[in-house]
Structures are given as C-alpha cells and as structure tokens.
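Q: Mind looking at a prediction? Sequence and model below.
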Amino acid sequence: MELNVVDLSRLQFAMTALYHFLFVPLTIGLSILLATMETVYVMTGREVWKRMVKFWGTLFGINFVLGVATGLTMEFQFGMNWAYFSQYVGDVFGAPLAIEGLMAFFLEATFVGLFFFGWDRLSKRQHLAATWAVAIGTNLSALWILIANGWMQHPVGSAFNPDTMRMEVTSFYEVLFNPVAQAKFVHTVSAGYVTASMFVLGISAWYMLKGRHIPIAKRSMAIASAFGFASALSVVVLGDESGYEANLNQKMKLATIEAMWETEPAPASFNVIAWADMEKRENVFAIEVPYVMGLIATRSLDTIIPGIKDLVERTKDRIRQGAIAWDALQKIRQDPANASADVRETFLQNENSLGYAYLLLPFTDNPMEATTAQVDAAAWSTVPEVMPMFYSFRIMVACGFFFILMTTVFFYYSSSGRLDVLREKRRWLLHVAVWSIPLPWIACEMGWFVAEYGRQPWIIESMLPTSAGVSSLSVTEVLLTLAGFVALYSTLLVIEITLMIKYIKIGPEDGENPDAVPAAPKQPVPAAASVPAE
C-alpha cells in the first residue's frame, strides 16, 4: 500500500489518542472513588479508610502523570500534522480547549499536589476539599475536551466565513450545549467510572486470593461494586442516547455500525451477527432480530433508518450541490472586495454542501468538471469499512453487559456481608474479577474507534474531509515523528505497567484488623507475688 501524508497523519493521531485514552478513564473514575473513600474517612474517623485513600491515590498519581504527559503531545499535533484544520476551526475549537486548560486542568493540577503532600499540613476537611477539587477538575477537563470533540461530530453554533476561510462562532451557547457533546460527555465519564470500579474490584479480588490486606480489600470491593453497578447501568442507558443522536446527525455511522446496506421498512431489524462484502456491497449472511434496531435508534415504530446505499445516493446530490458552492467560493477568493452579489448569493444557497465538494479533490482538481464516475467514487468514500465498525461496537456492548453482571454479583456479596464466602467457596469469581481488569480498557478503545473511525472521511462532519486538514509535510517527516512517538510511548507503557505492578504488590500500609478493640495494657506482676520455680 502506498504511503501518503494523510494516512500516516491519521495513524499517528489515532495511535497517540488511543494510547492517551488508556490513562484518561482510570483517572476520571479513580478521582471520584478517592473522594468518596475520603468522605467516609472524614465522617467516621477510621484510619483504615485513610490508608485506602493513600493506596489507591498512589496508583491514581502514577496514572495521572502519564496521562498528562501523553495528552500534551496530542495538542501539539494539531499544529504539527493538522495545520489547515487548526487554521480552519481555530476560532471554534480553540475556545473549549483554552477553557479546559485554564479552568479545569489548572484546578486539577493544583489540588493534586495538595492531595499528595497535604496530609500533615491540612485539616481533614481541608484535605477532603482538595480531593474533591481534583475529582471535579478531572471531570471538567473531560467535559471541555468532549465539547470540542462533539463539535467535530456535529458542528453547531458556527458558520463558515468565505472571506477569511475560517469557521467562526455564532452561538457559544449552542457549542456548549451541543446534544452530541453532552451525550458523549456523560457516556465517556460513566465509562471511566466503570473502568476504575473494575480496576479496584480486580485488585481487591487479588488481595483476597492472596489473603493480604483483607479489611481494605473488602471495603474497596464494596465501594467499587456499588459504584460500578450504577455506572455500568448508566453506560448502557447513555450509550443508547449516543446511538439516538447518531441516527439524527451521523446516519452513515449508524448504518455501518449495523451493516445495514438497504433501507428497510420501519421498524428496522437488528443484526446480531453479520459478515459484509465491501466489494459486492452486501452482507454475505446476517442473523437478524426484527424491530429492535428501529426501536433503539428512533424510539418509534414508524421512523425509517436509511441504509448505506440510500445514504450514498443522497451524498451524490450533496456533492453536486457542493461543487456549485466550491466554484462560487473560488470566485469570491479571487477578488473578495468586488465579488458580485449573485456570486455570494449562489454560495450562500449551497454553502451547507461545500464540504462535499472537497471529497472530489482526490479525484479531480476542479469539482465542477467531475465525471459521474468521480462523483460515485467520492460518494462511496464516505462509507467506512463495515466489519471493523460492526464488531468493534458489539465487543463494546458485550463488555458493558458483562460489567453489569460482574458488579451485580459482587455488590450482592458485599451488601449481604458474605464476601468471605468468595474466599472460601467461590474463589473462581475472584479469579474472574482479576482477569477482567483489562476489559474496560478494551471496551473504551472500541468505543473511541467507533466514534472516530465511524465519522471518516470527515474531520468535521459534513464540512471538512480529513484529507483537506493535513499540514504540508513529507511522508518522511511524518514517518520520523511516528517512529519517535512509538518509541517514546512504548517506553512510557513499560514504566506505567512496572510502577503499577510494583505498588500493587507492595499494597496498602500495614494496619490490619481495623475493627479489633484495642487490648488493655498489661499490668506488671509484683515480684512478691511471683511463684518460685520448683
């Protein structure tokens, strides 16, 4: 396969983004769990809860530092690999990223220092406030990042200025309360809560199998199972909301997730298992459940979900309309001050389809002269590979229902005071919990793959193709930076895993049997009362 700057730039950003997201969900979830545990400590005054906060806080700190380090490189890539994208959307995209840095990250980074070094310098309540500030800052960081990402998925509250060739904000309120962004935020943070819960649950199960730190393991397991159960249910409900928004705003993404080539009568069936042939543009086989997809995606019995082929035909019309807008834009750019009112009016009438004209640029230099074959090729380029989308989504969903099952089982044992039964008679459940630790990360990565790969070829949905947003770099330059990132991130991954395993093996501070009543001090036996040896 021929290497090109667009594919290499996409590969580099995908690699760094997916790697960065190994740290994000655990940071988001652990921050809330730490604040919850410390709240119990302040309310009860029992030292075992303080030791729990310090132990899980150590793992949080390792994860937090590496998450920050890997997140910074992603922002540099906007200017390095995606210069035209940055220039095109800077007025819109820059605002939430700047607010995230000024309001959320500074709050999080400032108070994380107080969390680690303020135990002996702050009162209990002051330290608790610092811990909650870390948790709030962490979640606010996710909010502003996802507002920016949600705008890329559904660009609202903005308009294209043909004189400046930039997107400009028309309503920051619409950008802020973008329904796609809000759905992504609650779904993503809930996934982070599940990740942290399964992490804590698995490590606590390992301690119980080893017979170590049992009091802390039991309490950690109780909180993780309860928090994880509520979060896992939320992920499913909020994921349904994301699917509903996709049907409204990203119909091609939804059609490829479901391997739905043809438009079906409402309500559409759900493909449980399918295998698609991209060349023949049909499913080789599929196991369907009637009505389910229509109910999930439209919440009705009479709304039709368009299939891939139907959407491609609609795209062809948008491409032809976009070519008219592109031609008018070129005339405006040649002489902005003297562009006629008719030219500007023509542009405004077709402006919403301008992005579709850019899909033709890999095939022709002049979209107005595109042939029927070129229009067809550009329209079919809007269809992502079906099989990766189809099965990535189902892996994510399967993991989600597994998390509900696992947290339900452990919540039952912890709430009924029967965790010792797991050690004595149900050790296999503890082993399952330990081996389940990686699954939330797999589910999260599958979710991000579906979200980001599913909107290709758009870097901004229906407005700017990914191929139009890259920098003017050579293949060699991108390859060198890609190799550098692979080497650096591989090193960081080894460091992360090594440190995590090291501190998990060390475990919490000693202080077992926190429920034991302190023994009365022994009284010295008077010498006169001693019994002589016989």
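A: That came in fine, so what should we check first?

Q: When you work out contacts or count neighbours from here on, use the C-alpha atoms and nothing else.
A: Fine.

Q: Next, the residues that contact stretch 183-198 from outside, please.
A: With contacts defined as C-alpha atoms under 8 Å, 6 or more residues apart in numbering, stretch 183-198 is touched by 24-30, 32-33, 139, 142-143, 146-147, 150, 224-225, 227-229, 231-232, 234-235, 238-239, 241-242, 245, 403, 433, 436-437, 440-441, 444.

Q: For stretch 169-176, buried residues please.
A: Under the neighbour-count criterion of 16 or more other C-alpha atoms under 10 Å, stretch 169-176 has 169, 175-176 buried.

Q: Surely residue 465 is in contact with residue 382?
A: No - under the criterion of C-alpha atoms under 8 Å, residue 465 is not in contact with residue 382, lying 9.5 Å apart.

Q: anything in contact with each of these two?
A: Joint contacts of residue 465 and residue 382 (C-alpha under 8 Å, 6+ apart) are 456-457.

Q: and the buried residues of stretch 169-176 as TSV, adding secondary structure?
A: Converted to TSV, those look like this (DSSP: H, G, I helix; E, B strand; the rest coil):
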residue	secondary structure
169	strand
175	helix
176	helix
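
Q: Closest one to residue 353 out of those residues, please.
A: Of all the buried residues of stretch 169-176, residue 169 has the smallest distance to residue 353: 18.8 Å, by C-alpha to C-alpha.

Q: nearest residue to the closest one other than its sequence neighbours?
A: Leaving aside its chain neighbours, residue 169 sits nearest to residue 158 (4.3 Å; criterion: C-alpha to C-alpha, 6 or more residues apart in numbering).

Q: ok, now residue 154?
A: residue 461 is the one closest to residue 154 (C-alpha to C-alpha, 6+ apart), at 6.2 Å.

Q: let's bring in a second model and compare:
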Amino acid sequence: MELDIVGLSRLQFAITALYHFLFVPLTIGLSIVIAIMETVFVMTGRTIWRDMTKFWGALFGINFAMGVATGIVMEFQFGMNWSYYSHYVGDIFGAPLAIEGLMAFFMEATFVGLFFFGWDKLSKVGHLIATWAVAIGSNFSALWILIANGWMQNPVGAAFNPQTMRMEVTDFFAVLTNPVAQAKFVHTVSAGYVTASIFVLGVSAWYLLKGRHLQLARRSMTVAASFGLASALSVVVLGDESGYLSTEHQKMKLAAIEAMWKTEPAPAAFTAFGFPDQETRETHYAIHIPAVMGLIGTRSLTTEIPGIEDLVKLAELRIQQGIKAYDALQAIRAAGSTAAIAPEVRAAFEENGPELGYALLLKRYVDDPRQATPEQISKAAWDTVPRVAPLYWSFRVMVGLGMFFILLTGTFFVLSARRQLDRRRWLLKVAVLAIPLPWIAAECGWVVAELGRQPWVIEGVLPTAAAVSSLGATTVLFTIAGFVLIYSTLFVIEMKLMLKAIRKGPDEHPAPAPGRLAPSASPLATAE
C-alpha cells in the first residue's frame, strides 16, 4: 500500500474497522448464548441457569459498550475521509446505516438496559423477552451493516444519474435482497456464534482446570459445545455459498484467493499450498487438489473459472467501453439540459454507462481518460488485481481455523454427552489456548472480503482512489496516531475488565422465594 492520501485513508479505515470487529462477533454470539441460558432458567426454574445468564451477560455488557463506542467512529469516517464516496452513493448507502443506527441505539440499547437492571422489576417471562430482544437486535444491527457492505461488493438496485453525478436507488427491495449481502450476513453471524462458543468453552475450561464454579462451567461448556458445533458446521456451508457468489459477481477476487494466474480446464484444482509471486505471476511449490475448486466455485465439473490474466484482458475491454461512457458523459454535462442531449450521445451512454467506473481507473495515470495511451490502459487493467499473497494466506488461515473449530467443538460435544468434560486436562488446556483463534479467523475473513474488492470501493462502479476526501497526508497521519493511541488504551481497559470479571466469577445465589426473583446486584458489578 502506497502511503499517499489514498493509502493512508485506507490504512486508517482498516485499523478502525478491524479493531471494531474485535467486539462485534462476541456481542452477536454471546447475546444468543445468554438468551438460551435464560430460556432454560425460565423453563426449569433452576437458579444455576440464572447465575450463568448474569455472569456471561456481564461479559457481554463490557464487550457491547466497547463495540458501540468504536462503531460510532467508523460511521463518522465516511464523512471525514471518504466524502466523495458519501456524495456519490449516499442515497443508497445512507439508508441501511440509518436503520442500523435505529436498531443499535434505540432497540438494542433499550433492551440492554432492561436486561441489566430489570431482574428485580420484570417477571421471568418479561425479562426473557427483553433478553431475546437484545439478541435479535444485535443480529439485525449486523444485518443492516452487511446490506450496506454487500451492496459495495455487488451494487444492485441502483443506477448512475449523469445529471446529478450520483448513484441513485432504482429498486430498494433489490438492495435489501442482494444475494451477496444475505450470504455475508448469515456467514458473519455464524462466525460470531462460533466466536462466542469458543470463548465460553475456553473460560469454562479454565474454571474446570482451577476447580472453581464447576456447575456453571460444565453447563456452560455443554451449551457452548453444542451451539458451537452447529455454528461451525454452518460457517463452512455458508462460506461455500459466499465462494459460489464470488464466481458470479467478483471473479477477480476468487482468482486472487486461489492465486489462479491462468484459466484452467474445468474442473479447476484447489491450491492447498503454495507461495504466490505477483511479480512473476506464478505460484511456487504449489500443491493442487484436483477438481475441488471447480466444485466450490461453480458447483459443477464442466464450468470454467477464469484466471487472473484472462480477467485482466477482460478489464482492458471494459476500460475501453468506459472511455466511451466517459466521453458521452462529458457531452451530456456540456449540453446543459436534458432536451439538448443528442440522441446518439444518450444511446452511447446507455450502452457503455455500466463500465464508466473502469474509465475512472485511468485517473491515476491521466487527467482525461480519453487521452489514455494503450500502456496506461494496460496498467489500469492490471490495477484490478488485488494483492494476491495476503488474500491467499488469509483465506487459508480462516479455513484451517474453521476446520479446527469443528473438531474442537465436536470433541467437547461428545465429552459432554458422556459427562466426561473434565477427564482430559490436556483438552481443557487446548480449549483455553483456543480462545483468541476465532478472532484471528474473523479478521482474516474481513481481509479477504475487503482487500479482495480492491481497487474498488464499490465493485466496478467507483475506484477507491476516487472516493477519498481532499485532506493532507499530515492530517490523516495525525488521526491515525490518535486512533492507535486511544484504541490501544481502550483495548487494555477492555481486557482488564474482562479478565477481572472472569477471575471473580459469578455471583451465585440461593433459590428465590416463590413469586419473585431474589434481589441481586447488577451483573455489571462483576466487572467492578
């Protein structure tokens, strides 16, 4: 990444986004876990399940607060660092963000308050409804964010208006039902469920190793193992769906993930291991598994997956069409009014308009894309290839960890069924050490999703380089330093609060008198 204004703006957003996403998966997953636990409490009346709900709920609360604080900063960046992006697609992108804000700051926040402070004031069923509302709100908040992000990956239901120089909504229902957004949503929330399951599994294993809170630990591990196994299996299935959709909508991303430089005969092999070299356009020491990539990417044995070099040739053709669209756009703007636009100009723009974004790739090399040389067109076409090595390895780390999570949760699911959770201490130690791994997998997933889209901020529509604000590099560097300092401080605070709450453990209470829950301190007291 070049450290110009574009590179620095990307770096700042990457830092804040990846940091924010440290909290999102655990919030999404723990909200469901605590709702399950409280459901069991309401159904059975056993106090241990209430104590479990309060304990894991306290950890959820700490994490939720940090997630909200860091998420606000991200949304402000669209106006600060990406002002042209906000101007260009604000009509589409703004609506899901506004709805997400309503979900997060009204529905979620309201019911989070009821969850923490309503134990003595609500009936069992009323409090359970509030808890499930928190879980549903957390998941639907993610839905709207991923609808916005999915539109950036596959811009449907919108069209460019040459009069206003903006993208405008033509079919909001198509934006909502975007298949890429729906696949990303279910894949992301399932990854959040795995994250929470491994977290609960690891913390409970630590209690078993220490011989503390054994009832809570065993029951928590049973919930985490069963919920985590189902979630880990679903992540694999839903990840396969995302790969299939990439074949339709983001062919270059798929080719880069596979380091597939040349188009292979169908069905394409999967490169299990290798060292991609973007300079020589080769993958050294590659180990291939025949036909697997063809099955994953196309779900057939006869459909071809294009390689990077063929996709670059296609990009050259699209750039040339984009130049025609750019020329027609200048004529439309010069006409001044709709009535003054010549029919042939209108027809040229309608025919080539979808490729206008490809002409904007030339802005890196020439002010007027119509003056671009064949060499500059070739360079712009190769710019459509993202950085292959980070994509290649991030994807494999993510997949490898996903397989490990299936094995880990499956093992503890069997041990739970046999009531042998504490029989093998080495497995408990593995569970403790595995706690950070879901976050590594989740961050790798976002690297694949976002780095794989480059050089586009909106796939095929707006290049990243054209979307940034007119800021000085010094200004952006200063804000990056500020974010790193503040976020590092917040991370230390978060870890101290979480570790202190875990070391203290749950507040265990005797069964309440009939008709009313026993009064107790707020679950947040465990973090004090």
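A: On my side now, so go ahead. Just so it is clear, the model here is predicted, and its values are computed rather than measured.

Q: Any idea what the TM-score comes out to?
A: The TM-score (TM-score structural alignment, normalised by the length of the second structure) is 0.95; 509 aligned residues with a C-alpha RMSD of 1.1 Å.

Q: ok, now which ones touch the residue nearest to residue 154 of the first structure?
A: 152-155, 250, 455.

Q: repeat that with 10 Å
A: Going by C-alpha atoms under 10 Å, 6 or more residues apart in numbering, residue 461 of the first structure touches 150-155, 249-250, 355, 455.

Q: What about residue 185 of the first structure, how many residues nearby?
A: The number of residues packed near residue 185 of the first structure is 24, by other C-alpha atoms under 10 Å.

Q: how close does it sit to residue 104 of the first structure?
A: 15 Å (C-alpha to C-alpha, to the nearest Å).

Q: Residue 402 of the first structure now?
A: Distance from residue 402 of the first structure to residue 104 of the first structure, by C-alpha to C-alpha: 33 Å.

Q: What's the match for the residue nearest to residue 154 of the first structure in the second structure?
A: Taking TM-score structural alignment, the alignment pairs residue 461 of the first structure with residue 459 from the second structure.

Q: Find the centremost residue of the second structure, please.
A: The residue lying closest to the centre of the second structure (C-alpha atoms, centre = their mean) is residue 446, at 5.1 Å.

Q: For the stretch 151-300 of the second structure, which segments are assigned as helices?
A: 172-176, 179-210, 214-249, 251-257, 292-298 (DSSP state H, counting those that start in this stretch).

Q: Quick check: which of the ones you listed is nearest to residue 369 of the second structure?
A: Here helix 251-257 is closest among these (C-alpha to C-alpha), at 22.8 Å.

Q: Where does the closest one end up in the first structure?
A: Mapping helix 251-257 of the second structure onto the first structure (TM-score structural alignment) gives residues 251-257.

Q: List the superposition-based mean deviation of the matching stretch with respect to the second structure.
A: Superposed on the second structure, stretch 251-257 of the first structure shows a mean distance to its aligned partners of 0.3 Å (mean C-alpha distance after the TM-score superposition for the first structure).

Q: how far does that stretch sit from the chain's center?
A: 19 Å (C-alpha atoms, centre = their mean, to the nearest Å).

Q: Equivalent analysis for stretch 484-493 of the first structure, please.
A: For stretch 484-493 of the first structure, the distance to the chain centre is 21 Å (C-alpha atoms, centre = their mean).

Q: Relative to the second structure, which residues correspond to that stretch?
A: Going by TM-score structural alignment: stretch 484-493 of the first structure matches residues 482-491.

Q: now swap in stretch 394-409 of the first structure and tell me
A: The aligned range for stretch 394-409 of the first structure is 396-411, by TM-score structural alignment.

Q: what's the mean deviation for that stretch versus the first structure?
A: Stretch 396-411 of the second structure sits 0.3 Å off on average (mean C-alpha distance after the TM-score superposition for the first structure).

Q: if I look at the closest residue to residue 181 of the first structure other than its chain neighbours, how far off is residue 13 of the first structure?
A: Nearest in space to residue 181 of the first structure, with sequence neighbours left out and distances taken as C-alpha to C-alpha, 6+ apart, is residue 150 at 4.1 Å. Between residue 150 of the first structure and residue 13 of the first structure the computed distance is 17 Å (C-alpha to C-alpha).

Q: Which residue ranges of the second structure form strands?
A: Remark: strands assigned in the second structure by DSSP state E are 158-161, 166-169, 270-277, 282-289, 456-458, 462-463.

Q: and the closest residue to residue 163 of the second structure other than its chain neighbours, what does it touch?
A: Closest residue in space to residue 163 of the second structure, ignoring its immediate chain neighbours: residue 333 at 6.9 Å, by C-alpha to C-alpha, 6+ apart. Contacts for residue 333 of the second structure (C-alpha under 10 Å, 6+ apart) come out as 162-165, 341.

Q: Give me the buried subset of those.
A: For the contacts of residue 333 of the second structure, buried by 16+ other C-alpha under 10 Å: residue 341.

Q: Make JSON lines out of the contacts of residue 333 of the second structure and add distance to residue 501 of the second structure.
A: What follows is these, written out as JSON lines (distance: C-alpha to C-alpha, whole Å):
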{"residue": "162", "distance to residue 501 of the second structure": "57"}
{"residue": "163", "distance to residue 501 of the second structure": "58"}
{"residue": "164", "distance to residue 501 of the second structure": "54"}
{"residue": "165", "distance to residue 501 of the second structure": "53"}
{"residue": "341", "distance to residue 501 of the second structure": "68"}
